[in-house]
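Engineer: only geometry, no sequence info:
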């Protein structure tokens, strides 16, 4: 039987490009090859697995179609095709020609219409089976007994073949022709087809069930009620137009015959040339059994999103053992004690570090082998011996495992290798879950916990593993109901897969020259963060209540002041009402900015630009800050107090930020504002444990010092060496006055420039922040670079070197790639340039404090100090300080911080410190 496959080329290349948009595949020349790779991968899957006899690839052209003539707004909301995707399409067509596949395109018609026309022709032929390869739902209208949709899978899932039997299940209609009725009613936001306002998918399905079609609905509107009746009757023409726009044309005058579509032998020389040019190593190996050279920033073999099939446990020989008796235990502990490295993974009953009960531990130290040890407290001493040994401990998202074991009194000593951290370091823009890595790096899909958990009696959802990319039981999964043998195999597989990932990721770290960063900084920091998180910090509820009452009084005062200034009461939390007050009634600006829907813009950025124009603006900004502080922190913090410890335990994340800075969540203790009086007050609620004091140690102007060191600017370095106020010194140079003559406004302006330069501040941005004319701001920036020419040279040099190499590095050796530096789009390129300048500065600051934390933690443990490190907040470390240890410990902490990562040019590093009865007093 002839099997015809019609590929929607435009949809497939769009899908491939955007599926990998966060971390594109690039060859060594920096060319984005994601679209070409994804299209080729899908094509090979079809050729290898589906055995087509006929095949064609359809593309849109840039010419307008009849739909644009009927409705000029058709697809008008779509953004221009990304330049890298546009550049890929000619190469996709080259690939088609290399495979001797016809490229089907015709001005005035879309790929949908060409596919629809050929599919209908095939229906009239005897014996043809047609498969339309596309993710586009509109093609469902063409489905018949011999015409099917072949929809590629998402995120590694299998493709789906959709025939008439699945129409009702997927779209809620029983005939393909009713798909266009559905689209006529509900519209299509992707193509800007309007439909009938207020009618969505479910309503459209009900109306089709009731009236049979769009025409049936429009002819019987008298049976409708209320607003629905009004909307349908008011949009009759629009509904008919929408259906027309959604209908695929099936009589396109394209001259192509069955011989043209008949599958032919490919031109291997041309295919090899393409694979070599774009460095498709895995595709070359897949097709020819060899590998094309690879030197790019992305590896085409590590992309699971477009792969259709994976190996599973049933396909791979394995040896997983359940530890059942003392003999098995003795054998396991003997092997663990004698080995140089092993992987472990715990199974628990909860995501909560304090509530989780340990069910068992899986171990692996050889590919396709694993052991599962059911936990019993009687094993604690033997486990402590294993976990305190010198062997390398491998795991995935180890911080969770280490935290649970720490809470159980089973601390684990390093060295560590966390495959999640390693992957985040190598490919920060990708996902880092174990399943994702297994599929992408091993071509293997692990068993899902939901597949082995018995169906819950209450019919709850299987909400899987949402915490930190770690596979752990969701709230509705009863892991204790899993038969022991099934749990043992599942857990052993996890350990085995993680062990295999260790082999891949250790090589990846070496290939990307990131071993030093991982081994000296990120891996040793892991247990430090565990100890800090589990220690937590004390919250004073009485102080918090006092702050709440004071802030609420200020909120009420501000609300009354705003209403009085507006001349009438209104809903302060309504952007619409606020916009009307500011711009219709108070007429604050002549031409206020509006949103796409025509509503006045009242966001923080817009209002901040108007600060000082009218007292109501400053009052609104303070009101918003106060209400946000109250809801985000003051009202929420008590809910984060752990019942067992009566302390707040945040979660620290090592590699969420591309620069390497630590992040804090649940609760976020790093974003408490410090520039406003209201924000600073919240710190008063954080207090030391009884008998202790809080110690704050803060790097002083560290990013400016790093910038001066990296730039080698002797003038700025000299200011730091002589312990001058850098902002006063800068102001004196920029304004051409003595330091004694510098005014407060001049120092403020210099401070804004000093810090703004790091983030690529523009004359417009500086004028907005200082409330001065743009010309004056531009003059300040020009004067700044005149006085500090080495800073400008550093910025230009950094961009140029990054453009050449594709990446920038910190002093600690951390790397970050910037392929967008080669973009022809000025906005995209400008954003990449600013980030490239900032990363070595901010990233080096992150490296510095991480190294300091590792060394301070070692000091506290080695000398058995009672003081504890509690928090890291950007450039600041917070401690519970034993007053008896203050005189000896504080100088040691400061010394370790100042010497953690010496700066070039002997730029001095200064750490300021303070202590007190609460965080505010200490800071």
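Structural biologist: That came through fine. Keep in mind that what you see is a predicted model, and the values were worked out from it rather than measured.
Engineer: rest of the way, CA atoms for contacts and neighbours
Structural biologist: Will do.
Engineer: all helices of the stretch 301-450 of the chain, in order?
Structural biologist: Using DSSP state H, counting those that start in this stretch, the helices of the stretch 301-450 of the chain run over residues 326-338, 380-387, 398-407, 419-426, 434-437, 449-452.
Engineer: Out of the ones you listed, the one nearest residue 171 is which?
Structural biologist: Counting by CA to CA, residue 171 lies closest to helix 449-452 out of these; the figure is 26.6 Å.
Engineer: returning to what we had before: dump the helices of the stretch 301-450 of the chain into a markdown table; add mean neighbour count as well.
Structural biologist: Converted to a markdown table, the helices of the stretch 301-450 of the chain look like this (neighbours: other CA atoms under 10 Å):
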| stretch | mean neighbour count |
| --- | --- |
| helix 326-338 | 14 |
| helix 380-387 | 16 |
| helix 398-407 | 21 |
| helix 419-426 | 25 |
| helix 434-437 | 23 |
| helix 449-452 | 16 |
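Engineer: closest one to residue 832 among those?
Structural biologist: Taking CA to CA as the measure, the helices of the stretch 301-450 of the chain were each checked against residue 832, and helix 419-426 came out nearest at 18.8 Å.
Engineer: Check it against this one:
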């Protein structure tokens, strides 16, 4: 990689002043002098010619050019040091006008062939250039006529100045001494003097007398401001007296000469970018060869195109690839069955190649679109799948192929050509050497959406055409095709009333010419984004992390997607039937309760007026539908009902319309009574209805509430104050009194979920009658069933794919801000690890009747990371050494005294303790008594709560969150946090240090250096936003590192023989687990390989990584095999599993 870093103003001002513009130049008066002004065109031409000459000389492409400009108030920092800095360098206003015109022409021309420009407010270009030269990788060539930048030469950074390469313009000494030279000699151009009359001759005498060691010593004396110490050397070089006499100016001059790399791209003043992309030729002939060229490749020009493209691909830094696909009717039916036919969903597994785009070339200027399954037309015949593959195969395996969303391209092309590429020992049938710009985007800024069109708009300032616009055509009604496409809208022209039809086509129902621009666009944008993302990642030193962590997991999850996982609809149906029974039984209880209290819908209303609400209620009872109208006049409402009755052929509604129109209340009430069902009208998902039931009718005390919104905080001060008081009351009930007025306000924020009910039953049971408790228990049971219906039964009912009957879930890499996975179609991350709903995991089955599901779960992953990161002795004792402790028992032992009281613990020491025992030893003895013993059970319960607190706190959970999650008083949650803090003080110190670092830098890092960008929150004017952002720093250090650990294990699994030597299937990373299906015959060997992949050392982490092995006949029924690979234990569990299977 070789880049050009252009000192934009230096190059452009040189061009503006290089000779006289005889055609467009003109004279003006400036400061009583006649000044000749060259035109913007003249300066632009000279600067562009100069730039192209340098590009040619150094063999660099425009896409690798970074133009560095000055930000606003660029001189501010240095003029504060010295008022005369760059004084007297003013230009005539006309010169500045022409310069700025030329600058925009120059920047635009180069941006349109892929260059970028950057700047920083309050910082000079020299400092920014030095920063880029230091932090970018590969060869960095600075182009400037400013000799100061020679100080950047070295370690891969070079200077091209007026045709000279890497020369120090100030003399025969190492460039690192240029600031010392300028401190002593000064800079006539920048207008600072250095030491009075200490010129070049004196500097060379200094160098000759003392050598570079003397310059090193001078540098130290200047930086320490101890130039008076030179007195003893004046005898050897009398000019040193001038340095001593002008010491203050020397110090200032040194400060002015230095390049402030450390002040560039900081949190408060980050680099600003204008990112270019290679666009079509727009009239600048000198750049024509670098501009975008798009060509359609078909059967008629394929041979010629392939011969030409081979050499261009070889010259490319990388290639970008994008595919267009179509799906058969089965895909439409499959999506419709899942209510996903609105166009926002794609059947990836059912997608078939229609066309393929590739961008390549030295400047990434050539884009070809290869047609494979489009509608053919004269002169444009489709290519065979082998021909398209042959084009892709021309990309050398060592050359990176960039795509945007590898979880689409990888599976689709595997289905197309996997058999042809199956023998590849590294990629096993998948497209070779792929990197995903969607994932790169996450490393650059994980806080924004990563869709290509959104990124193109935000980063490139380029608006892409969307899919709907390309695939939709409008026809006069009656002229639309009947054998292609689907009608999505009919409408009438407002001017003439003519009817039109919009028809959307699939890609294989359109010609290649029609989609050419669209098919090429994604490749071009992907190339531009990749170029910019690479620059940013190099500057942040995250590119190598991205390469190591993200490359092969993308292949592994693509393989898992292709293979799919067997899913038992019968098992799910059995669970659903059981839940239906639970729901009906619970509803029977709740229904009786609601009828007793005469809930809405139980008592037939008798209407006494024709208010709009009354008419709407009557209509709903009579028809079972909602009257959706804003009219309020009785006769107009009657007309609306009449029209509805005609449209729906509803005779009773027609009678109602007449009664409403005539004002006949008697008829209205008779119709209502005849159609009234007398059933309670309640929606358990409606917060409004649930508040009425829970807090008004049952009288449930308010225990937990939602926080106020920012809008409420600004405009509803009484509510804000009531919420604030409530929070204080929860933390300390005796510290504040909640009055009736507060309760009325708090009702608006009271929660109505299962947690709210659980709190009431746990802490206000005496205030609730037995009958109310029955109703609350019924509501809880129904809500749990409703949750499982929405999360599981609905989403999984029709999710098995029409091609093979398996589930093909997409794993979305880096989808979370910590770069953990999310999942979709269905969301496997929603499969719980504990609780009632864990049973649903049983639906996931092995790939063969003689196989098992194997899960290896990182054991205590977050706590191990926290122990290593914090180096807390107590937590380290749980994972390092010969006598390992249990972290949850440590927390529990600290909580004993706080929870049970010091006197009670003292008595327990007397009864159960031994000399030398500490609280941890005592707790272990109490827990060893067993659950049948009162103290044994109390201790076990205390450990369970401590375990939950440890994990929740590790995720950044504060006392209120812990209280709600564990259904415990807020005071107890604070107590457990206090115990944890006292037992593991180093963790809190490390978390605080992480927050402080984040407040200073604006980001947090993983072990390997990937960043979580938090500057926006840190710089917020809202203190809560600042604190929230800072707290995320420690979470990122742990969670982001955990994500890296898992992906590195996945990469090792891909590279091992686990998937290729043994009869296995990769299912997915789910939470902290890697889930696979392994045949019985290969289990022992395959599990050993898998376990080794997961427990390999991670980065610089010294605490060992452990993986808990479990196997089972399905994903729900898992037999635990321990944290270590013990063959006998695994074999024993395997035999037990198949004994049950064979018996069944």
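Structural biologist: In hand now; what should we look at? The shown structure was predicted, so the numbers you read here are calculated from the model rather than taken from an experiment.
Engineer: List the TM-score for the superposed pair.
Structural biologist: Once superposed, the chains reach a TM-score of 0.62 (TM-score structural alignment, normalised by the length of structure 1), with 632 aligned residues with a CA RMSD of 3.8 Å.
Engineer: can you tell me which of the helices of the stretch 301-450 of structure 1 comes nearest to residue 889 of structure 1?
Structural biologist: Shortest separation from residue 889 of structure 1 across the helices of the stretch 301-450 of structure 1 is recorded for helix 398-407, at 25.2 Å, computed as CA to CA.
Engineer: For the closest one, grab the matching residue range in structure 2.
Structural biologist: When structure 2 is aligned by TM-score structural alignment, the counterpart of helix 398-407 of structure 1 is residues 406-415.
Engineer: how big is the offset of the matching stretch relative to structure 1?
Structural biologist: Mean deviation of stretch 406-415 of structure 2 relative to structure 1 after superposition (mean CA distance after the TM-score superposition for structure 1): 1.4 Å.
Engineer: Can you get me the centre-to-centre distance for stretch 408-420 of structure 1 and its chain?
Structural biologist: Here stretch 408-420 of structure 1 is found 26 Å from its chain centre; the criterion is CA atoms, centre = their mean, to the nearest Å.
Engineer: Give me the distance between the two termini of it.
Structural biologist: Counting by CA to CA, to the nearest Å, you get 23 Å between the two ends of stretch 408-420 of structure 1.
Engineer: Now do the same contact list for the closest residue to residue 395 of structure 2 other than its chain neighbours.
Structural biologist: Of all residues not flanking residue 395 of structure 2 in the chain, residue 313 sits nearest, at 6.6 Å (CA to CA, 6 or more residues apart in numbering). Residues near residue 313 of structure 2 by CA atoms under 8 Å, 6 or more residues apart in numbering: 319, 360-361, 394-395.
Engineer: Do you have the strands of the stretch 201-350 of structure 2 handy? List them.
Structural biologist: Secondary structure of the stretch 201-350 of structure 2 (DSSP state E, counting those that start in this stretch): strands at 272-275, 293-297, 319-326.
Engineer: So for residue 1139 of structure 2, which of those strands sits nearest?
Structural biologist: Of the strands of the stretch 201-350 of structure 2, the one closest to residue 1139 of structure 2 (CA to CA) turns out to be strand 319-326, at 46.9 Å.
Engineer: isn't residue 518 of structure 1 right next to residue 422, touching?
Structural biologist: Yes - at 7.1 Å, residue 518 of structure 1 and residue 422 qualify as touching, with contact defined as CA atoms under 8 Å.
Engineer: got any residues that touch both of those two?
Structural biologist: Taking CA under 8 Å, 6+ apart as the contact criterion, the residues that touch both residue 518 of structure 1 and residue 422 are residue 509.
Engineer: Tell me which residue lies nearest the centroid of structure 1.
Structural biologist: residue 429 (6.6 Å; CA atoms, centre = their mean).
Engineer: Quick one: map it onto structure 2.
Structural biologist: Under the alignment defined by TM-score structural alignment, residue 429 of structure 1 is paired with residue 447 of structure 2.
Engineer: excluding its backbone neighbours, what's nearest that match?
Structural biologist: In this structure, residue 447 of structure 2 finds its nearest non-sequential neighbour in residue 817, 6.7 Å apart by CA to CA, 6+ apart.
Engineer: What of residue 330 of structure 2?
Structural biologist: residue 802 (7.0 Å).
Engineer: got a list of what that neighbour touches?
Structural biologist: Under the criterion of CA under 8 Å, 6+ apart, the contact partners of residue 802 of structure 2 comprise 330-331, 334.
Engineer: mean shift between the lengthiest helix in structure 1 and structure 2?
Structural biologist: The helix that spans the most residues within structure 1, counting by DSSP state H, is helix 826-862. With mean CA distance after the TM-score superposition for structure 1, helix 826-862 of structure 1 departs from structure 2 by a mean of 1.7 Å once superposed.
Engineer: Now do that helix: which elements does it pack against?
Structural biologist: Applying 3 or more CA pairs under 8 Å, 6 or more residues apart in numbering; DSSP states H and E, one finds that helix 826-862 of structure 1 contacts helix 523-535, helix 702-711, helix 744-758, helix 789-805, strand 807-809, helix 886-899.
Engineer: Would you check the span in structure 2 matched by the helix or strand just after the first one?
Structural biologist: Remark: after helix 523-535 of structure 1, the chain's next helix or strand is strand 537-539, criterion DSSP states H and E. Alignment note (TM-score structural alignment): strand 537-539 of structure 1 is matched to residues 565-567 of structure 2.
Engineer: Contacts for that stretch next, please.
Structural biologist: Under the contact criterion CA under 8 Å, 6+ apart, stretch 565-567 of structure 2 has outside partners 800, 805-808, 843-847, 1067.
Engineer: out of those residues, who's nearest residue 1028 of structure 2?
Structural biologist: Out of the contacts of stretch 565-567 of structure 2, the member with the shortest distance to residue 1028 of structure 2 (by CA to CA) is residue 1067, at 35.1 Å.
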